[in-house]
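# Got a predicted model here, sequence first, then my questions.
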Amino acid sequence: MTPHTTPRSGRRTRRALAGLLPMLLAAPMALASGGPSSAAEPGPEELDPGQFQGVNWARPGDNFADEPLVLEGLDAADDYDTVRAKADAVYGGFQETGVNTVRLPVNTKSVGTPWWDAYTGAIDAATAKGLKVVLSYWEDGASSDGRITDTAAFDSMWDTVADKYADDDHVYFEPMNEPHGYSATEWADLAATWITDRPRIPKDRIFISGTGYNDEVKSVCADSRLDGTYLSLHHYAFGKEAKDYDGWVADLKNGIGDCASRTVLDEFGAPMDDEPDTGFDYNDADSGENFVRYLRADTDTVRDLGMGAIYWPALGGKHQERPTYDYYSLFALQGTGTELSLTPRNPSGIDRLKHAWGHDAGRRG
């Protein structure tokens, strides 16, 4: 698959070429004066969030778990080669829909354990296919209180992950998913410390979550210590009052502020059942269904603002409304062993993702 290229990436290349000569001329002067020799961190105009066109692959029952994270389709008894073969089949299904990014969870009960040795097969299978991988920490405690469960274990986990993948340009790092147990100031301090403690990881391969449940990115966007990083935002319809299309656009933009040039919507989703009594047609611009208005608003806004979009979930997730699968999940997993395949639950939902990623010529609204 050829990843979608946004117009911003071409502008960024031309700016880089135009700026090369003065940088070369200035380098000797900086060295002579004892100035820093490291490259300047990327500014917002040099980041390209639209390059991230992806899905989440999760553990059945969600990723908040006080145990190793065994993704849907994998088995705790699988070795590295088996995990890699299964993941390769799953990613083939993802790529058929235009996916170029997969977001995967990590926790301290997985990294550094025998399961980690096997789990890396899922990461390596993705990068071998040219997929980008976003690794995100879910707190691994029964309380799921939005705070790091064990700071020493957290730091050790990330050091282990960084030692293995810091030099792999396909791998991105999200220090924590939904840090809702911290105030905005506490979270910014924690994120800044995480960055300082891992200088090998370039800032443009770091995703800093928005505050709360990744509800808004304006506060982290304003913190200069976090400049040069991507920002991750989550936006859902559940738990909110129903809105019309324009209301959902406004609700999403309120969480973004002026930070769209750095922001990836790395969780959003809606029911994907495709049955007569429960299925929604997300291609129906005149639908009176709240979820349809929401998903159309999100996918239009992502496309209009050149943001990235990573859907939750492709596989795995909560088993609440449905006993055997998350009814937001994009795919049904079929097959046994390493012979796995995917079937879209609701093709109109896939259509809207492709629209967000710019893979169609669909109309707005």
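Done, it's in.

# When you work out contacts or count neighbours from here on, use the C-alpha atoms and nothing else.
OK.

# Tell me the spacing between the closest residue to residue 148 other than its chain neighbours and residue 157.
For residue 148, ignoring the flanking residues on the chain, the nearest one in space by CA to CA, 6 or more residues apart in numbering is residue 139 at 5.8 Å. Distance, residue 139 to residue 157, by CA to CA, to the nearest Å: 12 Å.

# want to compare, so here's the second one:
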Amino acid sequence: MTRFLLRAAMIAVLVAPLLAVPPAASGATNGFRGVNWADARDNYVDGWVIPTGLTAGDSYDTVHTKADGIITGFQQQLGANTVRLPVNPQSVNSDWWSRYKGAIDSALAHGMNVILGYWEANKDGLVDDLAAWNTMWDKVTADYGGNGNVYFEPMNEPFGYSLNAWVSLCSTWLSRHSGIPRGRVVISGTGYNDNVTGVGAASALTGTLLSLHFYGYWASDTTRAAWTTNLSNRLGSYSSRTIIDEAGAPMTTGLDYSAGHQDGNNFTAYFAATTDLARSRQIGVVYWPGLRSGDTYSITRQSGSGLAVNNASGVVQLRWGWGL
């Protein structure tokens, strides 16, 4: 079947839930077929992180029940097996953590991989408070370190650090949490997670996974070829360790991401190149966002207790990138 026919056929298919699959031992990360579930205010908040659909007054049981519908939606509507969720000290070092865990526990009960990543509040690319950050990670790893489907991302977008300073901070984290297998630690690329060549080459970080972010508004190119070169340069020789754990494009503006409608538009060319390269190199992709109210990139929206798709052609293109 040609690639075009495959995509067309997939639009009409209701995706069956897929169980979590860890990264392949041979050196590929395409076992991560994921989405970000994000706070409507963005995850850079000075307070509790509360993903769309949850409220600060929810009990553990309420969070779990709400998450059941949303996680099932990610599985059935998209075919996702991974969800990336934000954490910060304000959330974990408070009573919200005991309730917020309902979302994590729901995802795990549905067989999902869970990536827990730290977002800072000051928006300066630095850990806000090292003592509070350590306390947070001590608690998070104590609660979920024994679950092989949970992955830990010490910091999202560490743009305030030089490469050497970032490697040093990550090395300290790895030493403090030496009981966590390195294959379950996701080290962000430098800058806005925009390049993994430096962290990939750091011997102190050997054995860890790497996190890359990649967005279409970072350049104005309108061809897949240009975007492929852009992304390849950011990956270097570290594709086999890298998860693209943020990549997304407008899904509520009517763009057509299907074959024949890709070159000629900044976002469709970007998204096609990203998913094509991910598929060919067996790189995991965690879409930004799977669900976030008010975000034109959100690939789903709430519908009753579940989810509805915002752009069918975008879903097909994402699933193509996942290798489905």
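Noted; the coordinates are in hand. In this text the structure is predicted, and so the values were computed from the model without any measurement.

# So for residue 139 and residue 157 of the first structure, which sits in the more crowded spot?
residue 139 (28 against 19; other CA atoms under 10 Å).

# any idea what residue 183 of the first structure aligns with in the second structure?
In the second structure, residue 183 of the first structure lines up with residue 162, judged by TM-score structural alignment.

# quick one: residue 313 of the first structure and residue 327 touch, right?
No: if you go by CA atoms under 8 Å, residue 313 of the first structure and residue 327 don't touch, sitting 9.3 Å apart.

# Neighbour count: those two, which is higher?
Shown here are residue 313 of the first structure and residue 327; by other CA under 10 Å, residue 313 has more neighbours (26 against 23).

# The second structure: which residue goes with the more buried one?
In the second structure, the residue matched to residue 313 of the first structure (TM-score structural alignment) is residue 289.

# And that match, which helix or strand is it part of?
In this assignment (DSSP states H and E), residue 289 of the second structure forms part of strand 284-291.

# which residues does residue 217 of the first structure contact?
The contact partners of residue 217 of the first structure, taken as CA atoms under 8 Å, 6 or more residues apart in numbering, are 209, 210, 211, 231, 232, 233, 255, 256, 257, 259, 263.

# Show the buried residues in the residues you listed.
209, 210, 211, 231, 232, 233, 255, 256, 259, 263 (16 or more other CA atoms under 10 Å).

# Just tell me what the fourth one corresponds to in the second structure.
Using TM-score structural alignment as the criterion, residue 231 of the first structure maps onto residue 210 of the second structure.

# next one: the third one
Residue pairing (TM-score structural alignment): residue 211 of the first structure is matched to residue 190 of the second structure.

# how far away is that match from residue 202 of the second structure?
Using CA to CA, we find residue 190 of the second structure at a distance of 12 Å from residue 202 of the second structure.

# what about residue 307 of the second structure, how many neighbours?
Neighbour tally, residue 307 of the second structure, other CA under 10 Å: 22.

# Help me confirm that it comes into contact with residue 70.
Yes: counting by CA under 8 Å, residue 307 of the second structure touches residue 70, with 6.3 Å between them.

# ok now do the nearest residue to residue 243 of the first structure once chain neighbours are set aside, which residues does it touch?
Nearest residue to residue 243 of the first structure, sequence neighbours excluded (CA to CA, 6+ apart): residue 290, at 6.6 Å. Going by CA under 8 Å, 6+ apart, residue 290 of the first structure touches 242, 243, 244.

# Confirm that residue 168 of the first structure sits in a helix.
No: when classified by DSSP: H, G, I helix; E, B strand; the rest coil, residue 168 of the first structure is found to be coil rather than part of a helix.

# do you know how far the residue mapped onto it from the second structure is from residue 112 of the second structure?
Matched by TM-score structural alignment, residue 168 of the first structure corresponds to residue 147 in the second structure. Plainly put, residue 147 of the second structure is 11 Å away from residue 112 of the second structure if you go by CA to CA.
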